[in-house]
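>>> Kindly generate the corresponding structure for this input.
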Amino acid sequence: MHLLVVEDDDIVRMLIVEVLDELGYAAIEADSAAAALKIIEDPTQPLALLMTDVGLPDLRGEELAAKARESRPNLPVLFASGYAESFNVPPGMHLIGKPFSIDQLRDKVLEILGPP
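Predicted coordinates for the structure are as follows:
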């Protein structure tokens, strides 16, 4: 399963991708919403999940998710936010609060997708 990880902080993105790889998922990285949209809009790119930071520099995570759903209406979305308590999760989407542990990330992805 291919998971798209959108995070502008290089270290955080690298750690998330490493954890997902260790769990058996194939993680694809994007450091901005613009880079993510190029991947999302490529019909040859399989994607099982979009995991995005809420606070991206070029587009809010909710806006990225809405654009992603235009071309991939059934794509599951997982938001990561340091302000989880004040974030309103759009219907049919998921949230994990930052900072999160490896176990919390694993459990949340398994809850959404099941095992790889």
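
>>> going forward, measure contacts and count neighbours with C-alpha atoms only.
Noted.

>>> buried set for the strand or helix carrying V17?
Here V17 sits within helix 10-22, counting by DSSP states H and E. Buried positions in helix 10-22, judged by neighbour count with 16 or more other C-alpha atoms under 10 Å: R13, I16, V17, V19, L20.

>>> To compare with the earlier structure, here is another sequence to fold:
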Amino acid sequence: MPATPSTILVVEDDDIVRMLIVDVLQELGFSVLEADGSARAIELLEDTNQRIDLLMTDVGLPGMDGRALAQKARELRQSLPILFASGYADTVEVEEGMAIIGKPFSIDQLRDKVKSMLGI
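Purely as a prediction, here's the structure:
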């Protein structure tokens, strides 16, 4: 791990699922920001003083879904890696610099996917 831990923004509308993901990422040594939906996530993404190295978002968010959020995130931060979480991972296509992890996923799967996306 680098001296400054990578910062991951986790966007998940299910409080329990979000809490579990945040806990796992923090235990793995990452700095974590969390949002319960797209509106809060966009506020964090628009804050140019806020470091964000990876966006992890549920695909099925209410209102603006994860795909629309990813598009907005890329407008604000062009090279931001984006990890989608979905119970329907095999039906989701992703662009370059984006990946998907199928729900449910193990701690090891999450760690490996995040580390590969961050290049660590």
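
>>> Just give the TM-score of the two.
Once superposed, the chains reach a TM-score of 0.96 (TM-score structural alignment, normalised by the length of structure 1), with 115 aligned residues with a C-alpha RMSD of 0.8 Å.

>>> How far off centre is the helix holding V17 of structure 1?
12 Å (C-alpha atoms, centre = their mean, to the nearest Å).

>>> continuing past it, what's the next helix or strand?
Scanning onward from helix 10-22 of structure 1 (DSSP H and E), the first element met is strand 26-30.

>>> got the contact list for that next one?
With C-alpha atoms under 8 Å, 6 or more residues apart in numbering as the test, strand 26-30 of structure 1 has contacts from 1-8, 13, 17, 20-21, 36.

>>> in the superposed pair, what's the mean gap between the helix or strand following it and structure 2?
Per DSSP H and E, strand 26-30 of structure 1 leads on to helix 33-40 as the next helix or strand towards the C-terminus. Compared with structure 2 after fitting, helix 33-40 of structure 1 deviates on average by 0.3 Å (mean C-alpha distance after the TM-score superposition for structure 1).

>>> tell me what the helix or strand that helix 33-40 of structure 1 is followed by is packed against?
Under the assignment DSSP H and E, the closest C-terminal helix or strand after helix 33-40 of structure 1 is strand 49-53. Contacts defined by 3 or more C-alpha pairs under 8 Å, 6 or more residues apart in numbering; DSSP states H and E place strand 49-53 of structure 1 against strand 2-6, helix 61-71, strand 77-81.

>>> So what does A39 of structure 2 match up with in structure 1?
Aligned counterpart of A39 of structure 2 in structure 1: A34 (TM-score structural alignment).

>>> what's the closest non-adjacent residue to that match?
Spatially, and ignoring its direct neighbours in sequence, A34 of structure 1 is nearest to D58 (7.4 Å; C-alpha to C-alpha, 6 or more residues apart in numbering).

>>> before we move on, the earlier item: how far apart are the helix holding V17 of structure 1 and its match in structure 2?
Relative to structure 2, helix 10-22 of structure 1 is 0.4 Å off (mean C-alpha distance after the TM-score superposition for structure 1).

>>> That helix maps to which residues in structure 2?
Counting by TM-score structural alignment, helix 10-22 of structure 1 corresponds to 15-27 in structure 2.

>>> Give me the residues contacting the matching stretch.
For stretch 15-27 of structure 2, the external contacting residues (C-alpha under 8 Å, 6+ apart) are V10, V11, E12, S31, V32, E34, D36, I107, R111.
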